[in-house]
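Pasting a predicted model and its sequence here:
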Amino acid sequence: MWLNKAFDQFKEQPRFVRLAVPILLGMAAGLGQAPFDLPLISLIAFAVVFGLLSTVETAKQAGKLGWLFALGYFCLTLQWLVSPFLVEPEKHAWMAPFAVFFLAGGLALFWSAAFAVSQRLGNASLLMLLPLAELGRAYLFTGFPWGMPSYGLVNTWFGQAASWIGPHGLNILFLIIAFAVFKAVMTSSRAQIIAVLVSILGLAALWPLSEVPEPLGKPVGTIRLVQPNAPQHEKWDPLMMPVFFDRALEFTSAEGSPDLIIWPETSLPASLPNADWALEEMREAAEGTPIVFGTNRFDGYLIYNAAVFMDAEGQLTQTYDKHHLVPFGEYVPFGDMLARFGIHGLAASEGRGFSAGRGAELMDLGPLGTALPLICYEAVFPQDVIAARDRPAFLMQITNDAWFGAFSGPHQHLAQARMRAIEQGLPMVRAANTGISALIDEKGRVLNALPLNEAGFIDVSLPRPKPATLYSHTGDLPVALLLTLGLLTLWIKRRRISN
């Protein structure tokens, strides 16, 4: 077949072509992520890279192929990382391309290792090795699972399987379909029939999920989501802070009768416990309606990124401190340990960064039930949602996505929040400073939302929780065990053959 010849000729191409093609393929694979939402293109790109993998002869070559492919994938997926460096461009803009390249290159090492080992165990082993690499990326070094291939499936029927097997199980299924497509066009044996059937079923599952929501039934209550739209470069400007605060107060006091009002992450223009003046204005604006708001909270030298519940009487009755912090963004790893050796400038315990809270905790919101607060980055981690001791009635994310720019970052963050709703079978309410504030149902569908970079508020009807999903009980352990046992079986089989 001509495709076989094309793959065979690839290794004879000039060095530039052999470097550029995997990178471009990786970028094509990244088109499955928001805001592109082209999972079919992503699937085809993964199928083609299986073909390229079949042409390499050594583990070193396979590892290089995997690294280049992943580099293209992560550079496209994580290009929003440029945005934080443009908040003060005169100081930091020069660092932006280096930050994207080095982070993408570092994450690509996970995929590179998977490709290299697959050359030893057989190309089909990549179906297990790459999901295992993604598990490693999600857990090791505090984890950074942003932009997993499975997140590109959130708009499809395929994505609903996350309620059973989670995002890592979806990674396996996605790669199986990609491998089946590769085999369907590359082989002429009986196995081709199976590959064609699997490909057809997989491609059918990529059909977009209906955007028309099912009847919600009687809602639990009404929640007002406030979106003040404070650009990051103005958010802490002393001249602009009152503008954004007054805007949030105006939305809080607007006509309507919500049961709860939610403000975004760090939306209070002062830090607790020294914010009495701001809290008093919030009490007056709310007129007896409880508010959940985001703020920085001081406890001696310790600083916390907190979500605080103000009850109907205006009392601060519950506080949740963010526990999964962003390395180098909110704290410097090992800073407290270095302080023991006299290097004090990085210690979170001395006010040189944020300190982590106690862990996942539920917030009792009265008639609305209990909510699991997730502050910004925490919604990226399914394990943080499962870590709650009891099952909440809904998920509640407050975030400041102004850091993420206006192109892909906020949309990808929303997609991951939607996946959390599917995994748990729970609705989610999401208040974002610059957007996208939204009500998400248990199937991950956005029922109501405020556009990105637009100030306003919406009153949403909170659906009732659905029965607990399988994944909410099992987490990632079954998938991790399946991958480990599968690879162990392949390794034993290869050893027997070689002997």
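Thanks, I have the structure now.

can we go C-alpha only for contacts and neighbour counts from here?
Noted.

what residue is smack in the middle of this protein?
The centroid of the chain falls nearest to residue 380 when counting by Cα atoms, centre = their mean (3.4 Å).

Show the contacting residues for the closest residue in space to that one that isn't next to it in sequence.
Spatial nearest neighbour of residue 380, excluding adjacent residues (Cα to Cα, 6 or more residues apart in numbering): residue 416 at 5.9 Å. Contacts for residue 416 were tallied using Cα atoms under 8 Å, 6 or more residues apart in numbering; they are 151, 379, 380.

do residue 80 as well
Here residue 80 is in contact with 404, 405, 407, 408, 409 (Cα under 8 Å, 6+ apart).

what's the spacing between the second one and residue 90?
Using Cα to Cα, to the nearest Å, one obtains 17 Å as the distance from residue 405 to residue 90.

quick one, which of the two is more surrounded?
residue 405 (22 against 9; other Cα atoms under 10 Å).

Second structure follows, compare the two:
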Amino acid sequence: AAALGALAAAAFPPLHLVPLLWLAFPGLLLLAGSRAGPRGAFGVGWAWGFGHFSAGLYWISNALLTEADRFAWLVPFAVPAIAAGLALFIALPVVLARLWPEGWPRVLAFAGLWTLGEIARGFLLTGFPWNLLGTVWAFGALPVQGAAWIGTHGLSALTVVLASLPLVWGRAAWAAGGAILAGGAVVGLVRLAAEEPAPAPVALRIVQGNIAQAHKWREELRIAHFRRYLALTASAPPAEEGARLVVIWPETASPYMLDADATARALAAGALPGAGVLIAGSVRLERQPEGHTPPIRVWNSLLAIGSAGDVLAVYDKHHLVPFGEYVPLRGWLPVETVVPGNLDFSAGPGPQTLALEGLPPFSPLICYEVIFPGAVVAADARPAWLLNLTNDAWFGVSSGPYQHLAAARMRAVEEGLPLVRAANTGVSAVFDARGRTVASLGLDRMGVIAAPLPAPRAPTPYARAGRVGPLVLALGLALVATALRRQRHVMS
């Protein structure tokens, strides 16, 4: 079971070996069904999930090795511990699916229960909806267009049904599989054939400094890192006539605190290739009044800086990474954050829409804030585009950056909004509102992307209803499975 779960992880980016799911999912249900009781089925489901998440999240160890002297001892424990917890979201659906008889009832019920587990995984214990099964189709824009209606969670449900069809092989299975694939293809072709509105008069310049995480915060290299970003910014082509220039740096790209360091801001603004705005990731710090605890508060922030070096807007990351940016139950757990300094970051107020003069309003998303379906846009102010700043240098050259990129692409399709992504070591990219790649710069490369800002589309059904759509689909599958179970019972 663990081996089958690991095999299923190869369907995720960057490999996208989707046909392996036709072996992994039937194998899971057959093994679980062969056990006499719920405890045995739970063990099979947990082992499958453990193998699945261990193989899919192995890259987390790379973050621990950036400071090997402090955290290398955690490598044998961190990924297995995370995988062991996440495996529960698979073990429970496997056990519950046994309430339905084998065949179509169990396949449909399991698909619905799997999807409910994925939705729960995005909330419980602050949430970690990484590698949702629907992202296996994110190797292109065509297969993922259905996410505009049912979200990535809905694609996960349909993927489980497709992958489990060998258990109900026959004419009905062929018809169901063909209908799902054909329906997805038609939806994709129709959406991608729609005429695109004219892009906004915005000239994007995305700077990818490609600074290794092990070097990023070394004191003796701070000036060199800052100069690299200044030089890349100055080398960027100026804006086209009539377009508003926007230069974008990744998460924590500046080694200096731009909100408090006027000299650093002036240098950054002076490097702009013309009048425009710099949007940059930077740590932000505030000293608290005497007697307050903690005495210092720190934020992982995005700052918009004008041509004169003035701060135009600030956004503070609100969805922090446990053990990366803060330690849960710090008074009880004797561990440090992976981020240097061992300070807990403070959380911002939540999703926001920033409006800068001459720019369409945008929703800022820092790092893994982009992986949460239905939670990337402020409820009261729909933006015209999504902006994701990230530092995937933590993941090294691994599958992690590609998985993160796929999640970002899915948010563009779900919301019907273009997404602009600036990553320190890559992959930086621009997606249009259909999830098509407008421009990109690959992993472990240094350079500047010059691209227009694609236009937004009307709110998608998913953007209007959020997770209600996939939730209804999951419950609907369970209800159909229940109806089939009753019909089979009556006939028997």
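Sure thing, it's come through. All of these numbers come straight from a predicted model, not from anything done at the bench.

Can you calculate the TM-score here?
After superposition, the two chains reach a TM-score of 0.87 (TM-score structural alignment, normalised by the length of the second structure), with 462 aligned residues with a Cα RMSD of 2.9 Å.

so what corresponds to the residue nearest to residue 380 of the first structure in the second structure?
In the second structure, the residue matched to residue 416 of the first structure (TM-score structural alignment) is residue 407.

On the three-state scheme, that match is what?
Under the three-state scheme (DSSP: H, G, I helix; E, B strand; the rest coil), residue 407 of the second structure adopts helix.

if I look at it, how far off is residue 303 of the second structure?
Residue 407 of the second structure is 24 Å from residue 303 of the second structure, by Cα to Cα.

likewise residue 360 of the second structure?
16 Å.

Which one's more surrounded, these two?
More neighbours surround residue 303 than the other of residue 360 of the second structure and residue 303, with 21 against 17 (other Cα under 10 Å).

Wasn't the more buried one part of a strand?
Yes. Assigned with three-state DSSP, residue 303 of the second structure falls within a strand.

give the contact list for the counterpart of it in the first structure.
Under the alignment (TM-score structural alignment), residue 303 of the second structure maps onto residue 308 of the first structure. Residues in contact with residue 308 of the first structure (Cα under 8 Å, 6+ apart) are 292, 293, 294, 295, 316, 317, 318, 319, 320.

The host helix or strand of the third one against the second structure, how far on average?
With secondary structure defined by DSSP states H and E, residue 294 of the first structure is part of strand 291-299. When the second structure is superposed, strand 291-299 of the first structure averages 0.8 Å from its matched positions, counting by mean Cα distance after the TM-score superposition for the first structure.

what does that strand rub up against?
By Cα under 8 Å, 6+ apart, strand 291-299 of the first structure touches 260-273, 303-311, 398.

what about 7 Å?
260-268, 271-273, 303-311 (Cα atoms under 7 Å, 6 or more residues apart in numbering).

Counting neighbours, which bits of stretch 327-347 of the second structure end up buried?
Neighbour-count burial for stretch 327-347 of the second structure flags 327, 336, 337, 338, 339, 343, 344, 345, 346, 347 (criterion: 16 or more other Cα atoms under 10 Å).

what's the distance between whichever helix or strand residue 483 of the second structure is part of and the middle of its chain?
According to DSSP H and E, residue 483 of the second structure maps onto helix 468-491. Relative to the centre of its chain, helix 468-491 of the second structure is centred 30 Å away, using Cα atoms, centre = their mean, to the nearest Å.

which one in the second structure is aligned with residue 92 of the first structure?
Checking TM-score structural alignment: residue 92 of the first structure goes with residue 71.

isn't residue 431 of the first structure right next to residue 399, touching?
Yes. Between residue 431 of the first structure and residue 399 there is a contact under Cα atoms under 7 Å: 6.4 Å.
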